[in-house]
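1. structure for the following, please:
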Amino acid sequence: MSKQGYHHGNLRQALIQAALELIPEQGPTGFTLSEAAKRAGVTPAAVYRHFEGREDLIAECARQGYAIFADVMAHAWADGKPSALAAFSATGRAYLAFARQFPGHYMAMFESGILPNRSPNIAEAAARAQDITYRAASALMAHIPSDRRPPVAMFAAHIRALSHGVVELYARTPTSSPFSPEELLESGIGVYLRGLGLIAQDQ
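-> Got it, this is the predicted structure:
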């Protein structure tokens, strides 16, 4: 591909796409800006028209990832329809689907060292994504007597940790597990919800 210097049609998004391809291949900090520029078909100098450096580029990948993630989770939650429990299960499957379908975004969000508080834009996108889990947890908590109800934030954090663990250990790399990531996540959430009395022991 010939170098296009400063005349690329949409250089910013082309560089983001290049980074999203390189991140799964080399890790979020394993590629250089020169490699991203080469893949985008521009000169390395052209990168600095849009990004201060590699970290700035990865941060934008993370911001876009959080925005996509929030949309995916909101679609799965569907305002708690047809039931809070069914919709909650759908958000777990959506978490796995997002990690598989958007590996570059996922790694930029969770494995690059870029924290949501790096910028207001990233923080806003991350908060919107977390709010879906919080609302789903709140809807389920409403079915538990108040004296046995854990803090909603803790409940949501437990589910995020469980989902993230299944993604990291089983969904993104081949394993010898006899169970699919979906089965592992569903059964793990089931154990948790049974312990809270949200579903019957024989379900």
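2. only C-alpha atoms for contact and neighbour calcs from this point on.
-> Fine.
3. now do the strands in the chain.
-> With DSSP state E as the definition, the chain shows no strands.
4. and the helices in it?
-> 11-26, 33-40, 44-47, 54-77, 84-101, 103-110, 120-141, 152-166, 181-195 (DSSP state H).
5. quick one: buried residues of the third one?
-> To tie it back to what came earlier, the one meant is helix 44-47. 44, 46, 47 (16 or more other C-alpha atoms under 10 Å).
6. also the fifth one?
-> Within helix 84-101, the residues scored as buried using 16+ other C-alpha under 10 Å are 84-85, 87-99.
7. cool, and the fourth one?
-> Of the residues in helix 54-77, those buried under the neighbour-count criterion (16+ other C-alpha under 10 Å) are 54-55, 57-74, 76-77.
8. please apply the same query to stretch 102-118.
-> 103, 104, 105, 106, 107, 108, 109, 112, 114, 115, 116.
9. would JSON lines of those residues with distance to residue 168 be doable?
-> Shown next, in JSON lines, are those (distance: C-alpha to C-alpha, whole Å):
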{"residue": "103", "distance to residue 168": "11"}
{"residue": "104", "distance to residue 168": "14"}
{"residue": "105", "distance to residue 168": "14"}
{"residue": "106", "distance to residue 168": "11"}
{"residue": "107", "distance to residue 168": "10"}
{"residue": "108", "distance to residue 168": "14"}
{"residue": "109", "distance to residue 168": "13"}
{"residue": "112", "distance to residue 168": "14"}
{"residue": "114", "distance to residue 168": "18"}
{"residue": "115", "distance to residue 168": "18"}
{"residue": "116", "distance to residue 168": "19"}
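10. identify, from those, the entry nearest to residue 163.
-> Using C-alpha to C-alpha, residue 106 comes nearest to residue 163 of the buried residues of stretch 102-118, at 13.0 Å.
11. now that closest one, nearest residue through space, not along the chain?
-> residue 99 (5.7 Å; C-alpha to C-alpha, 6 or more residues apart in numbering).
12. okay but that neighbour is in contact with residue 165, surely?
-> No: the criterion here is C-alpha atoms under 8 Å, and residue 99 misses it with residue 165 at 11.6 Å.
13. quick one more, to check against the first:
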Amino acid sequence: MPKRGYHHGNLAQALVASALELIEQKGPSGFTLSEAAKLAGVTPAAVYRHFDGREALIAEVARQGYAIFADDMERAFAGGQPSALAAFEATGRAYLGFARRHPGHYIAMFESGIVVTRDPALNAVATRARGVLEEAATALSRHIPEEKRPPAAMFSAHVWALSHGVVELFARNSPGTNVPFPPEDLLETGIGIYLRGLGLLSPDA
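-> Now for the predicted structure:
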């Protein structure tokens, strides 16, 4: 594995870039800090100027991923206006798009075991990302009679879980899980079934 030839500039970001590459190749637990340092072209001791261990480095990868993710979700939500339904569906598609474009970040965020509350900055940006989907769910749930309306946090959690399941099973080339439908179609129809159950779509929509 060639060194990146790091000489100057932002060492912390060079290490994040190395960690992203290693996470995609080996998974979040499949590499050491020494490997990340070697890929960045620095000594292992240099890593500790910025990160006190591998978990801290992965947490920074996750933090940056959540920032990109939150921006993507916010753009999708705004782009779907003024229809609450379109905005809600757009945020679901944004989840799938993010996982495809940023696999290393996605793994660090959702598969590394990093607890978002370990760091205030990480927790803040993760909360912002979750808040977009909850905002979309809140807007859409206003069309449900109040006595039948699920809490917005539950509503958004269901769609988050559905989106995550589609990504994990069908959008990341998992062996033995090929189906004759694009992940986008699976997500759209799954959300449609859920929304029909809540009375937000007609049976024929």
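14. please name the nearest non-neighbouring residue to the counterpart of residue 70 of the first structure in the second structure.
-> In the second structure, the residue matched to residue 70 of the first structure (TM-score structural alignment) is residue 70. In this structure, residue 70 of the second structure finds its nearest non-sequential neighbour in residue 129, 4.2 Å apart by C-alpha to C-alpha, 6+ apart.
15. same question for residue 2 of the first structure.
-> Nearest non-adjacent residue to residue 2 of the first structure, counting by C-alpha to C-alpha, 6+ apart: residue 41, 6.1 Å away.
16. you'd agree that neighbour is up against residue 1?
-> Yes: with contact defined as C-alpha under 8 Å, residue 41 of the first structure reaches residue 1; the gap is 5.7 Å.
17. compare those two (neighbour count), which wins?
-> Just comparing residue 41 of the first structure and residue 1: by other C-alpha atoms under 10 Å the higher neighbour count belongs to residue 41, 19 against 8.
18. do you know how far the more buried one is from residue 55 of the first structure?
-> Counting by C-alpha to C-alpha, to the nearest Å, the gap between residue 41 of the first structure and residue 55 of the first structure amounts to 20 Å.
19. now do residue 131 of the first structure
-> 26 Å.
20. please apply the same query to residue 14 of the first structure.
-> For residue 14 of the first structure, the distance to residue 55 of the first structure (C-alpha to C-alpha) stands at 16 Å.
21. now swap in residue 34 of the first structure and tell me
-> Residue 34 of the first structure sits 13 Å away from residue 55 of the first structure, taking C-alpha to C-alpha as the criterion.
22. how about residue 93 of the first structure?
-> From residue 93 of the first structure across to residue 55 of the first structure, the span is 30 Å (C-alpha to C-alpha).
23. check residue 63 of the first structure too.
-> Residue 63 of the first structure sits 12 Å away from residue 55 of the first structure, going by C-alpha to C-alpha.
24. likewise residue 202 of the first structure?
-> 49 Å.
25. could you do residue 75 of the first structure as well?
-> 30 Å.
26. with residue 145 of the first structure instead?
-> Taken as C-alpha to C-alpha, the span from residue 145 of the first structure to residue 55 of the first structure is 46 Å.
27. same question for residue 43 of the first structure.
-> 18 Å.
28. how many residues are close by the closest residue to residue 133 of the second structure other than its chain neighbours?
-> Using C-alpha to C-alpha, 6+ apart and skipping the chain neighbours, the partner closest in space to residue 133 of the second structure is residue 156 (5.8 Å). Residue 156 of the second structure has 23 neighbouring residues, counting by other C-alpha under 10 Å.
29. ok, now residue 172 of the second structure?
-> Neighbour count for residue 172 of the second structure, taken as other C-alpha under 10 Å: 14.
30. wait, what's in contact with it?
-> Counting by C-alpha atoms under 8 Å, 6 or more residues apart in numbering, residue 172 of the second structure makes contact with residue 100.
31. what do we get in the first structure for it?
-> Using TM-score structural alignment, residue 172 of the second structure lines up with residue 172 in the first structure.
32. could you find the counterpart of residue 198 of the second structure in the first structure?
-> Using TM-score structural alignment, the partner of residue 198 of the second structure in the first structure is residue 196.
33. ok, how many other residues are close to its match?
-> As a burial measure, residue 196 of the first structure scores 16 neighbours (other C-alpha under 10 Å).
34. okay, the closest residue to residue 32 of the first structure other than its chain neighbours and residue 197 of the first structure: tell me how far apart.
-> In this structure, residue 32 of the first structure finds its nearest non-sequential neighbour in residue 54, 7.0 Å apart by C-alpha to C-alpha, 6+ apart. According to C-alpha to C-alpha, residue 54 of the first structure and residue 197 of the first structure sit 48 Å apart.
35. residue 50 of the first structure: neighbour count?
-> Neighbours of residue 50 of the first structure under the rule other C-alpha under 10 Å: 13.
36. which ones are touching it?
-> Applying C-alpha under 8 Å, 6+ apart to residue 50 of the first structure gives the contacts residue 12.
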